[in-house]
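> sequence and predicted structure, then a few things I'm wondering about:
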Amino acid sequence: MTYLRLLQHRAPDGSRSVILAEGDAAHILEGVTTVRELALRAIAAGETLAQAAKACPAGPAIDIAAEFAAGRLLAPIDHDDPAHLLMAGTGLTHLGSAEGRDKMHKAATSGEHLTDSMRIFLEGLEGGKPAPGETGQQPEWFYKGDGSQLVGPTDPFTMPSFAQDGGEEPEVAGIYIIGEDGTPYRLGLAIANEFSDHVTERHNYLWLAHSKLRQASLGAELLIGQPPENIEGTSRILRDGKVIWEKPFLSGEANMSHTLANLENHHFKYDLFRRPGDVHVHFFGTATLSFSDGIATREGDVFEISASPFTLPVANPLARAEARPVAVKAL
């Protein structure tokens, strides 16, 4: 099956455009400069995002692999005001995802001694795929930050000076926009690296919220239309140009203990997440972590994640910010 993908491009002169890709062919869309603009146009016209994209006059053909290599492809969604792009996610949502978390939290084995992680995973297995119209089991949920924390597909991950770890989480993210009447619209899916601090999380599970306040990246392609049931990918870490760790990962509903609809329902049930015009990036979780295999990352390492049916990877080098002491002043 061939999927339509939308990409955001920035030319050397700073001008922006939207690209429509289908199979190996791609061209610039005339008359639109951002995916958010195109999505709002589709909502106003009562069209799908694919219909709105195909209605745009076709501009020049473009080689997206070459543009990716040149660093001219952006994250496939953004907002003029970063405060109106919200990043959040759900964990323990994939078959097998409790294994790595339990390693981190020294899980007990059975019965009433199950860790909270294992309990919420098992509850998701039992109730995470409700029938249409029914409410399923509530998943684990976390907040990552606003649009200032979203980096492009080849940009560095800059962990804070105080971070104890910078670790990858290969995932699929749902991209959403809120209509004028408060209705959430799913624009599509993107591959993602939901970058986290696993050493901080391992120290105390109640520090999970701290461990998630990190940057995150999206692959350049926004997959639009019906989401694939099965997504197969590879996550790897390169150090000095050599692969030091590599592992396959699976996503899509066929490999999850929750439906996308159930995860979306439990996020957008809150009124504050249905503010007209806002953009949401929601990470759906993973079962694959290099940290669970004992990998300690270093500055300069490159996280590379690829997955079919996406044609481009997301590849981010690791950096560390300089320490900047914060002093609170009384007024």
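Received it, and whenever you're ready, just let me know what you need. Numbers count the residues shown, from 1 in each chain.
> from here on, contacts and neighbour counts on C-alpha atoms
Noted.
> what are the contacting residues of stretch 249-259?
93-95, 124-125, 127-130, 170-172, 227-235, 260, 286-288 (CA atoms under 8 Å, 6 or more residues apart in numbering).
> apologies, that question was intended for stretch 60-77.
By CA under 8 Å, 6+ apart, stretch 60-77 touches 6-12, 25-28, 34-36, 150-154, 175, 190, 217-222, 312.
> which of the residues you listed fall in strands?
6-10, 25-28, 150-151, 175, 190, 217-218, 222 (DSSP state E).
> which one of those residues is nearest to Lys106?
Nearest to Lys106 out of those is Ser217 (CA to CA; 29.4 Å).
> hang on, isn't that closest one packed against Asn193?
Yes. Contact criterion CA atoms under 8 Å: Ser217 and Asn193 qualify, at 5.3 Å.
> list residues touching both of these two?
Both Ser217 and Asn193 are contacted by Val314, under the criterion CA under 8 Å, 6+ apart.
> neighbour count winner among these two?
Asn193 (30 against 25; other CA atoms under 10 Å).
> need the contact list for that one.
Here Asn193 is in contact with 168-171, 216-218, 305, 314 (CA under 8 Å, 6+ apart).
> quick revisit: derive a PyMOL selection command for the buried subset of the contacts of stretch 249-259.
Command for PyMOL that selects the buried part of the contacts of stretch 249-259, burial taken from 16 or more other CA atoms under 10 Å:
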select buried, resi 93+94+95+124+125+127+128+129+170+171+172+228+231+233+234+235+260+286+287+288
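> another one to put next to it:
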Amino acid sequence: MLLSQITRPDGSLAVVVRAGSEAAILRGTASTYDLAQEAATTRRPIAAIIAERGMGEAVDLPSLLAEGRVTLPIIHPDPAHMHLTGTGLTHLGSASARDAMHAKLAGTETLTDSMKMFRMGLEGGRPAPGTPGVQPEWFYKGNGTTAIAPGQPLTMPAFAEDGGEEPELAGIYIIAPDGTPCRLGWALANEFSDHVTERVNYLWLAHSKLREASFGPEILLGDLPADVQGTSRIRRDGAVIWEKPFLSGEANMSHTMANLEHHHFKYDLFRRPGDVHVHMFGTATLSFADGISTRPGDMFEIEAPPFGLPLKNPLAKATAPAAATVAVHTL
């Protein structure tokens, strides 16, 4: 079962439930956030709440997506209470691309910090259930103001050196009134990053990740398949200039999802009741690692069969600000 949100002609939201090719508006539901809040508060399975409310008007979801009426599958009424975060070096094969980016000069350490982190995950990222394993690389991307709807441009800042895609899976969470993290489901995500900046020095990773991101268009309810096989591509002027399969799911990862979730939600800061979290779990596939330099106007496309409609976003670049630097005013 898949969940999405659309905008009605009057601008209000409607929640769409899809099973197979049949999609319909969920009755009595103002937003996915409200639906998730009820499920988290009552601890009832979300599928049971959906069955209780029932389906209303049927919709043509692909047509609505083409019209720009499919928005993010969940938003928070206050964007400051929606957190975009992620973990890296979590996938088998991801270290080779990252290691090449962070290669050190001859005569220094044999292993880069990236390779050391990847090895730690291989050795301690899959602990026994209920036992914490090694913590992964972790990064912060932004809040709800940097969450971009499917079909809308991912905009790199004027000062950015690069705007590159990262095809990933994201866990979608809401925090219950008692502080318990509750997973609503899983979605495709483009964890948009500046790989040129990151390559200069690994300590600039935090700068490279402070970018927009997109996820959706649909949320997959229930368990995540162990082996997710999808495709990531870039189109330029309508022609595919790069395409590659990407793998995810625990069968293709050095960490369990439970371990990655633990090391995010172990912080009190991330267990504030009512907050929404979109946590991205990493990738082993980057066009940048294959020498692709993206340009404004390029179209990113990410798809994987269990997750419904593909996630597409064009690349844009912000215009330079009037001033060269940001001046701080003294009060």
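Now that the structure is in, tell me what you want to look at. Everything numeric in this text was worked out from a predicted model, so none of it was measured.
> now, of the ones in strands among the contacts of stretch 60-77 of the first structure, which are buried?
6-10, 26-28, 150-151, 175, 190, 217-218, 222.
> quick one, strands of the stretch 101-250 of the second structure?
137-143, 147-148, 154-156, 167-175, 181-190, 213-215, 219-220, 228-236, 239-248 (DSSP state E, counting those that start in this stretch).
> of all these, which one is nearest Pro321 of the second structure?
strand 154-156 (13.1 Å).
> which residue range of the first structure does the closest one align onto?
Aligned using TM-score structural alignment, strand 154-156 of the second structure spans residues 157-159 in the first structure.
> average offset between that stretch and the second structure?
Following superposition, stretch 157-159 of the first structure is found to deviate from the second structure by 0.8 Å on average (mean CA distance after the TM-score superposition for the first structure).
> OK, contacts around the counterpart of Thr33 of the first structure in the second structure?
Under the alignment by TM-score structural alignment, Thr33 of the first structure pairs with Ala30 in the second structure. Contacts for Ala30 of the second structure were tallied using CA under 8 Å, 6+ apart; they are 13-15.
> in the first structure, which of the residues you listed still touch?
Conservation of the contacts of Ala30 of the second structure in the first structure, assessed by both residues aligned by TM-score structural alignment, their matches' CA atoms under 8 Å: retained contacts are 13-15.
> could you dump those residues to TSV with neighbour count and distance to Ala158 of the second structure?
Output for these, formatted as TSV (neighbours: other CA atoms under 10 Å; distance: CA to CA, whole Å):
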residue	neighbour count	distance to Ala158 of the second structure
Leu13	18	32
Ala14	21	35
Val15	22	35
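> and of the residues you listed, the nearest to Arg295 of the second structure?
Using CA to CA, these come closest to Arg295 of the second structure at Leu13, 33.0 Å.
> for Leu203 of the second structure, what is the corresponding residue in the first structure?
Leu203 of the second structure maps onto Leu206 in the first structure, by TM-score structural alignment.
> I should have written Thr283 of the second structure there, sorry.
Under TM-score structural alignment, Thr283 of the second structure pairs with Thr286 in the first structure.
> ok but that match is inside a strand, no?
No. Read with DSSP: H, G, I helix; E, B strand; the rest coil, Thr286 of the first structure is coil and lies in no strand.
> which position in the first structure pairs with Thr41 of the second structure?
By TM-score structural alignment, Thr41 of the second structure lines up with Ala44.
> and that match, helix, strand or coil?
Ala44 of the first structure is classified as helix under three-state DSSP.
> and if you look at Leu84 of the second structure?
Once three-state DSSP is applied, Leu84 of the second structure turns out strand.
> that one and Phe281 of the second structure, how far apart?
Going from Leu84 of the second structure to Phe281 of the second structure by CA to CA, to the nearest Å gives 11 Å.
> could you do Thr197 of the second structure as well?
Relative to Phe281 of the second structure, and taking CA to CA, Thr197 of the second structure is found at 21 Å.
> the more surrounded of the two?
Phe281 (27 against 20).
> in contact with the spatially closest residue to the more buried one that is not a sequence neighbour, which residues?
Distances taken as CA to CA, 6 or more residues apart in numbering put Thr87 closest to Phe281 of the second structure, at 5.2 Å, once the chain neighbours are dropped. Contacts here follow CA under 8 Å, 6+ apart; on that basis Thr87 of the second structure touches 136-139, 260, 279-282.
> give me the element Thr87 of the second structure is part of.
According to DSSP states H and E, Thr87 of the second structure maps onto strand 82-88.
> which residues in the first structure form helices?
35-45, 49-55, 64-69, 97-105, 116-127, 198-203, 208-212, 260-268 (DSSP state H).
> separation between the aligned partner of Val59 of the second structure in the first structure and Arg275 of the first structure?
With TM-score structural alignment as the criterion, the equivalent of Val59 of the second structure in the first structure is Ile62. Counting by CA to CA, the gap from Ile62 of the first structure to Arg275 of the first structure is 35 Å.
> what do you get for His266 of the first structure?
Taking CA to CA, one finds His266 of the first structure at 16 Å from Arg275 of the first structure.
> do Gln149 of the first structure as well
On the measure of CA to CA, Gln149 of the first structure and Arg275 of the first structure end up 20 Å apart.
> what of Val281 of the first structure?
14 Å.
> so for those two, which sits in the more crowded spot?
Val281 (28 against 17).
> so the more buried one touches Met87, yeah?
Yes. Here Val281 of the first structure reaches Met87: they are 4.8 Å apart, a contact under CA under 8 Å.
> tell me who's in contact with the residue nearest the centre of the second structure.
Central residue of the second structure (CA atoms, centre = their mean): Ala189, 3.5 Å from the mean position. Contact analysis of Ala189 of the second structure by CA under 8 Å, 6+ apart lists 166-170, 213-216, 280, 302, 311.
> how about 7 Å then?
167-170, 214-216 (CA atoms under 7 Å, 6 or more residues apart in numbering).
> repeat that for Glu123 of the first structure.
Neighbours of Glu123 of the first structure in contact, by CA under 7 Å, 6+ apart: Gln137.
> counterpart of it in the second structure?
Under TM-score structural alignment, Glu123 of the first structure pairs with Met120 in the second structure.
> Ala251 of the second structure versus that match, what's the distance?
17 Å.
> do the same with Leu105 of the second structure
Counting by CA to CA, the gap from Leu105 of the second structure to Ala251 of the second structure is 34 Å.
> thank you, goodbye.
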